[in-house]
Structures are given as C-alpha cells and as structure tokens.
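Chemist: Could you look at this predicted model? Sequence included:
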Amino acid sequence: MMTSKSTGLVNWIRSGNLITQIIFALIAGIILALVSKPAAQSVSLLGELFVHALKAVAPILVLLLVTASIANHQQGQKVNIRPIVTLYLLSTFFAAVVAVVASYHFPQTLILTDAHSGSEAPKGILAIAQGILLSMVVNPVDALINANYIGILVWAIALGLAFRHSSAATRNLLNDLSSAITWLVAKVIRCAPIGIFGLVASVLGTNGFSALSSYITLLLLLIGCMLIMALVVNPLLVFWKIRRNPYPLVFLCLKESGVTAFFTRSSAANIPVNMAIAERLGLDEDTYSVSIPLGANISMAGASITITVLTLAAVNTLHISIDLPTAIMLSLVASLCACGASGVAGGSLLLIPVACNMFGIPNEVAMQVVAIGFLISVLQDSAETALNSSTDLLFTAAVCQAANASEQQL
C-alpha cells in the first residue's frame, strides 16, 4: 500500500509543473555525470527512447492537425494567416541580418581538420530550391516515414481542402483523430524529464564538459544573436502589430513555450504545447490550429542565425573578404535555407554548405563546419528550437490580439 508521500510523488511526476521537473532532471543528469561517467553513459537508453518517441509522433501530428483544421474551416471565417506568415518570414530574414552584423563585430574562426564524411548536402542555391520543390510532391507515406515536413504540410493542405467537401461525420472523425494524436504527444512530452536526464547524463558522461570549451565564444555569439531576436527584434515586430508593450506576451511565450522547446529540441513535437497555450490565451482556434503547425515548418529564425554565423566563421577562417551586398545576399540565402530546414533536429547544419558555396568554399571544407556544428549542437540546437517554437506562438498571439482589438473598435 502506497504511503501519502509516495502517492504525492507519483502525482507530482504525473501532473506537476513540467518546467520544474525538467530543471530537476537537468541537474540530476549533470550530477550523475560528475559522480560516475560509466553510470551516466548507462542511462543513454532513456534519452534515445524519448528522442525516438518524439520523432515517431511528430510527423503524423502535423498531418492530422493541419488536415483537420482546414477540413473544418467554414467559408467566410477570417483566419489571419497571411499577416502571421509575413511576420514569420520577416523574422527569419532579420535573424540572418542580425547574425551578419554580429559576426562582423565579433568575427569567429574555426579549427578545420579532416573533411567530414557524413551526409551529403546541397551544392548550390538552385539545388536547395529544387530540393524543396521535389520534397513537396513526394509520396505521403514516404514523407511520414522520412519526416519530410514540407511534403507532409503539402499533403495535409491538399487533404484538408478535399475533406472540406466530405460529410460532417467525416470531418468530426478527423477532429477526433487530431485530438487523439495531440493527447498522445502530450503524454510523450510528460516523459521529457526522464528523457532529458538520460540525454544530459550520457552526453556529459561520454564527452565531458571539454567538448564545448574550444568553441565557447562561437556558442556565445550564436546564443547572443538568438537572444537579440527574442528580446529586441521580435518584440519590435509584435509592437508593430499590437501597438502596446509587447514584453508581457514575449516573456510568456519564452517561459511557457521556449523552455519546453529548449529541452525537447523539436518544433514539431512542441506544437501541442503551443496550441494549449494559445487555447489558454483565448486565441482564435481557426487561426492557431493552422498557423502554429505552419510555423514549425517555415518560422526558422534560429536556423537562419546558425547558417549565417557558421558560414561567416568559415569565411573568416579562410581569410575570404566580403562586402555589404554579398553579406545581404547571404542573409537571403540563409533565410531560404532556414525555411528548408523544416524543424528537423540538426537540419539547419546540413544546409550550411549551400551558403558556403556562395564564397567558393569546397564542400569538403563546408562539411567540416557541419561537423563543428554538431559538436556544439547540445546547446546550439536547443536554443535554436526554443527561439523558433516560441516565435510561432508569439506572432500568432500578436496577430490574433491585433485582430480582436480592431473588431472591438468597430
């Protein structure tokens, strides 16, 4: 028979504050790595199970959410998607500009050794554009299996439009399926503290804290750019929409969405968290049920920063001089590449060679930069995802609140 203390502990694990639990798990993982590296390495399975579970449920989540939202949209309903998408794209571009300016004032260099022999990357801007177009028309089953979120999004929109002509019972079934997968993802995210404990302990137990020491200034530059976006540029864009102090909304989104996304490292898996917050804020469901899954695919300010900063670090290392027009062109390329990253963990890193190609940097050298990116991805990818996912919620809330204010004035 369980005692009252053990019952309280179980209830706290099942329904306690997730952010508090994640912090406890993070501390516990660090302590275990410091006390015993073999023990820390032995719990890696917990982290791997959590990551694989997120990867398994995220693609079907995006498919069902977008399909159900579009299928149940009624003609004449105003969903305000266009201004939200505009903010997404502006934020992604401005993030690249911030990264260019910061890299100019705080230039970084890399230790380039043997060429990385990992995944192949696109070799030019036309290649990435062609890749995006081809990924839009893949087989839907293939898109789900390979987590091709652009392909999933295209099929979800197409199916949603088709199901708008179906019976009410069919549309209700889609809603039920969407609710079911959302519930399932929420249960997976409740396991985040256990998964994070395994991830942190195993990474630190295997690599130690020295893996990050060689590139601490590079990490600081990346995270600094992301903080500028989160605390300066994004609030300015929000103020442009709501015409009042944006920081209460900004801090709410960073706390409620950004912290969770920082540890799950998946914009797609953080969709249910963002939608639950949107519902609590009283936002228009017809808007956020589409804009938040869409943002997980095209709102990529963090990825834009990563591509730009690491590319310019390679440029500085090779003593390649660039002018302002070239830097602006890099911002455009980085924005396009970031939208092609599609919320996949580490996806922005594999697109770095596209930007490097602008400066004639060989693919072998560019893939060394990718390898360095993976080395620091423990913090870089987490901060990138936190910015991306919290921005999705922030701009959705800003546009919805602006629309409500306009209606009240009429």
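Modeler: Thanks, I have the structure now.
Chemist: When you work out contacts or count neighbours from here on, use the C-alpha atoms and nothing else.
Modeler: OK.
Chemist: all helices for the stretch 51-200 of the chain, in order.
Modeler: For the stretch 51-200 of the chain, the helices defined by DSSP state H, counting those that start in this stretch occupy 81-105, 125-135, 140-145, 149-163, 168-190, 192-207.
Chemist: mind putting the ones you listed in CSV, mean neighbour count included?
Modeler: Shown next, in CSV, are those (neighbours: other Cα atoms under 10 Å):
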stretch, mean neighbour count
helix 81-105, 21
helix 125-135, 15
helix 140-145, 16
helix 149-163, 22
helix 168-190, 17
helix 192-207, 24
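Chemist: and of the ones you listed, who's closest to residue 398?
Modeler: helix 81-105 (8.6 Å; Cα to Cα).
Chemist: Against which helices or strands is that closest one packed?
Modeler: Helices and strands touching helix 81-105, by 3 or more Cα pairs under 8 Å, 6 or more residues apart in numbering; DSSP states H and E, are helix 216-228, helix 285-298, helix 301-317, helix 324-340, helix 377-409.
Chemist: Compute the inter-axis angle for the shortest one and helix 81-105.
Modeler: Same thing as helix 216-228. Put simply, helix 216-228 runs at 150 degrees to helix 81-105, going by axes from the mean of the first three to the mean of the last three Cα atoms, to 10 degrees.
Chemist: put this beside the first:
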Amino acid sequence: MLKEKGLLGNIGVQVVIAMCVGTLVGAMMGQSASLFAPLGSIFIHLIKMLVIPLVAVAIISGAAGLGSSHSAGKVGFATLGFFGFTSAVAVALALFMGEMFEPGMGVDLTGVEGLFSNVYADKGDLPSFWATVLGMIPTNVFQSLNEANILQILVFCLFFGIALSKLEKERRDPLINGVNAIVDAMVWMINVVMKIAPLGVFGLMADAVGTFGFSALMVVFKLFVVYVGAILVYGFVFYPLMIKAFSKTSPMKFLSAMKKPQAVALSTASSMATLPVTMETCEDELGVKNSTAAFVLPLGATINMSGNAIYYGLVAIFFAQMFNIDLGMSAYIAIIVTSTLGAVGQAGVPGPSFLVVAVLLAAGIPIEGLPLLFALDRIFDMIRTALNITGDAACAVIIDDMVSKEADKVSEEVQNA
C-alpha cells in the first residue's frame, strides 16, 4: 500500500527512515559502526563538489534578477535585517529559558574535572569591524573559489550579478539565460546525488551515534533538554508566527514542506550541504521565485545562524550557573551582542564552534569546562543546523511575498498612470 501511495519513493521519507535505521545501528554497534562512515563521507564530498559552483551561479542569477527590479535595495536590507533580528531574538529566548530552567544548577562534575582545560582561551578573539569588512572582499576571486571562502564568493557574485542587470537588454539577456542554464544543470546534478542521500544519511547517523553515543549526555543532560526545547519553540512557534504575520503562506504548509531539508540538515550538520535541498523545497513546494531563493538562501546558509545563537546563549548561562557566577545586565548585553555577531560570522559547515569562547569571555564566564561540550558538538550541531535552514526558508518566503507585493504595487501605478 505504501508503494502504491508513493511514500517509499519520496526522498524525504527515505532520508527519515535512513536516519532512524542509522541511529539504531549506531546505538547497537557502538564504535564499530564507524565502518559505515565512508558512505556518509562520499555523500558529503559529492555535495561539497557541487555546492560552491551552485552558490556562485545562483547568487549571480538571483542578484541579476533582483538588480533589475525596483525592490533590489529593499530586498537586501530586509534580508540582512531579518537575519540580525531573528538571531538577537534567539539569544534572548536562550537567556530566558536558561534562567527559567537553570540547566547548570546542581551539575555533578564528579569524574569529569580532568576534562577542564584553558587551552581554548586564545580562540575567543572576534575580528574587528574593519577586519571583518576587509575579509569579505576578495583580492583574487579564483583563490576565493579554490579556498571555498563563501563570504568572499558571495560579495563578488552579488556585485557581478547586479552589474549584469545594468547592461543593455540585448547584451544582458543572453548572459543571464546562460547563467540560468548553468543553475538548471547544477540542480540536475544535485538531484542525481540526492538519490544516494539515504545511504549517506545512514552512514553519517550510524557513525555519529556509534562514536559519541548518548552516555556522555548525562553530564550536560539538562542543558541538552533545555536546548532542544528552545530549538523547538523557535522552529515550530516563532518562525511559523513570522510566516503567518508577514506572508500569505500557511504555517502548516511551511512546516510540512520543511521536513525534507530538516532531515538532511540533521544528518549532515551543514547549512551549505543542505542548501540545494532547501532551494528545491522553497521553489517547488513553497512557491518562492527562483530569483528570491537564489539570493536569500545562499546568503542565509552563510550568515543566518539562529540555532548557533541559541547555543551560545544557553552555554553561557549553563557555565555561569555551574560556576555560581551572578550575571548582571552588562553581562547579558555582552552575551546578546557577541552571540548575534558570532552567529552571523559562523560558517555554514559542521565542526566544533569555538565562537562560544568569545561569548563566554565577553561575559566574564570561565571557559575551563568547554571540553565537556566539544565531544557532543556534532549532536548539538545537527539540531541547530535544522533550525538554521528553517530560518533561511522562512526569510525566503517572507521576502518573496514582499517582492510580489512591491511588483503588484509598481504594476498598479503603471496602469493608473
């Protein structure tokens, strides 16, 4: 019956099943489940092979499409404003839930004191404003492509796409059509790679659960529970409310469509690796125009990290409570500002997040206990990535609705003129 309804042929269903089976196999086999790791590595490598060129041509296509419209400037400012606002709200939610549920109170540190270390003290420096700005401007765009420096690629491709939109129509259209053809070809390649996604997801989950297990969660179990709670509130309450308030899309339709990219995000722990799936979902299931999706989603995969912001805020509260440190208003402000800036600067790839060091140092919180979290960072990362890409999609839906309204307004003005 399932086959007749086509459920088993749905890649999203296959990915969810693969996650469950991989988790079960990892829990049963333990460390030996690492023998399935190459399956996940092959999948991730294929995705990485395609993501950088896809991001480059998609941004050029999106910027060229928006650059010729009357709302280009508004789209850019609205997108950045959305990302900054939602990251700040995410930190505030983390602080509120941290103070309400007190995950760091009464933590039993017996047997784990040996993990404490100051080795991460030199990893907490955030670059200055001007260093950040200069770091975004490529001096050699081919080197940026070679090194996969996403921010530099974004800056150049945005600039280039807008420049294309300013050319005369007869010179502009063939170039933009060519770029769009490349985007379509890249999407075809992504669709082919996604056919092995269930195998890759199985390998990733079996390896992650088998390597780290769930026993290590006991020391920070309450933090993990509060963290998951904050993620669920933000992903299933805050973002749907934003969708309902600022777009015509149904929140239920949005949440239903996001199941597939969320499953991929959970398994890969990478916003960039999930980007092709997020773009496909937004365009095919949520009706977002290609020009909007191609602009907002690659940008969001790079700088929109609300899940990371929640993590930074909760970890700060956790260690402050664990070490019996009373935080004043200045410390809270430092946590919000540093977490928001740190979330924006966090790359959309999996790996230990040392930016939490900057957050702790800014609030005067000891960092010795950080090694307690680093072994579990993959699990935390998987969950926060699912929220990050949900925020990217929410932004795309809202911005696309804004662009449509702007276009309708311009069309109405032209008709009335």
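Modeler: Nice, I can see it. Just so it is clear, the model here is predicted, and its values are computed rather than measured.
Chemist: Quantify their similarity with the TM-score.
Modeler: The TM-score (TM-score structural alignment, normalised by the length of structure 1) is 0.84; 392 aligned residues with a Cα RMSD of 3.1 Å.
Chemist: quick revisit: okay, the helices and strands packed on helix 81-105 of structure 1 in a markdown table with distance to residue 184 of structure 1 next?
Modeler: Formatted as a markdown table, those follow (distance: least, Cα to Cα, whole Å):
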| stretch | distance to residue 184 of structure 1 |
| --- | --- |
| helix 216-228 | 31 |
| helix 285-298 | 16 |
| helix 301-317 | 27 |
| helix 324-340 | 27 |
| helix 377-409 | 19 |
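Chemist: Among the ones you listed, show me which one is buried the most.
Modeler: Ranked by mean neighbour count, those are led by helix 301-317 with a mean of 27 (mean count of other Cα atoms under 10 Å).
Chemist: in structure 2, what residues pair with that one?
Modeler: Alignment of helix 301-317 of structure 1 against structure 2: residues 306-322, by TM-score structural alignment.
Chemist: ok, for residue 7 of structure 2, nearest residue in space, not its chain neighbours?
Modeler: residue 13 (6.7 Å; Cα to Cα, 6 or more residues apart in numbering).
Chemist: In which helix or strand does the equivalent of that neighbour over in structure 1 reside?
Modeler: Under the alignment (TM-score structural alignment), residue 13 of structure 2 pairs with residue 20 of structure 1. Assigned by DSSP states H and E, residue 20 of structure 1 falls within helix 18-35.
Chemist: what comes up buried for that helix?
Modeler: 18-19, 21-23, 25-26, 28-30, 32-34 (16 or more other Cα atoms under 10 Å).
Chemist: elements contacting it?
Modeler: So helix 18-35 of structure 1, by 3+ Cα pairs under 8 Å, 6+ apart, packs with helix 37-42, helix 192-207, helix 259-264.
Chemist: Kindly recompute the last result at 6 Å.
Modeler: When contacts are defined as 3 or more Cα pairs under 6 Å, 6 or more residues apart in numbering; DSSP states H and E, helix 18-35 of structure 1 packs onto helix 192-207.
Chemist: Measure the mean distance from stretch 301-312 of structure 1 to structure 2 post-superposition.
Modeler: After superposition onto structure 2, stretch 301-312 of structure 1 sits on average 1.2 Å from its aligned residues (mean Cα distance after the TM-score superposition for structure 1).
Chemist: Also stretch 53-71 of structure 1?
Modeler: Mean for stretch 53-71 of structure 1 is 2.2 Å (mean Cα distance after the TM-score superposition for structure 1).
Chemist: what span of structure 2 lines up against that stretch?
Modeler: Taking TM-score structural alignment, stretch 53-71 of structure 1 hits residues 46-64 over in structure 2.
Chemist: returning to that earlier point: what's the closest of the helices and strands packed on helix 81-105 of structure 1 to residue 244 of structure 1?
Modeler: helix 377-409 (10.1 Å).
Chemist: ok, back up a step: would you mind putting the buried residues of helix 18-35 of structure 1 into a markdown table with distance to residue 76 of structure 1 alongside?
Modeler: Written out in a markdown table, the entries for the buried residues of helix 18-35 of structure 1 read as follows (distance: Cα to Cα, whole Å):
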| residue | distance to residue 76 of structure 1 |
| --- | --- |
| 18 | 39 |
| 19 | 39 |
| 21 | 44 |
| 22 | 43 |
| 23 | 45 |
| 25 | 47 |
| 26 | 48 |
| 28 | 52 |
| 29 | 52 |
| 30 | 54 |
| 32 | 57 |
| 33 | 57 |
| 34 | 60 |
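Chemist: still on that earlier bit, among the helices and strands packed on helix 81-105 of structure 1, which is nearest residue 6 of structure 1?
Modeler: Minimum separation from residue 6 of structure 1 across those (Cα to Cα) falls at helix 377-409, 32.9 Å.
Chemist: Now do that closest one and helix 285-298, the angle between them.
Modeler: Using the same axes, to 10 degrees: helix 377-409 of structure 1 against helix 285-298 is 150 degrees.
Chemist: Just the residues contacting the match of stretch 53-71 of structure 1, thanks.
Modeler: Under the criterion Cα atoms under 6 Å, 6 or more residues apart in numbering, residues 157-158, 161-162, 164-165, 273, 291, 294-295 lie in contact with stretch 46-64 of structure 2.
Chemist: Quickly check these for the two that are furthest apart.
Modeler: 165 and 273 (28.5 Å).
Chemist: Who has more neighbours out of these two?
Modeler: More crowded of residue 165 of structure 2 and residue 273, by other Cα atoms under 10 Å: residue 273, with 26 against 23.
Chemist: mind listing what's buried in stretch 38-47 of structure 2?
Modeler: 39-44, 47.
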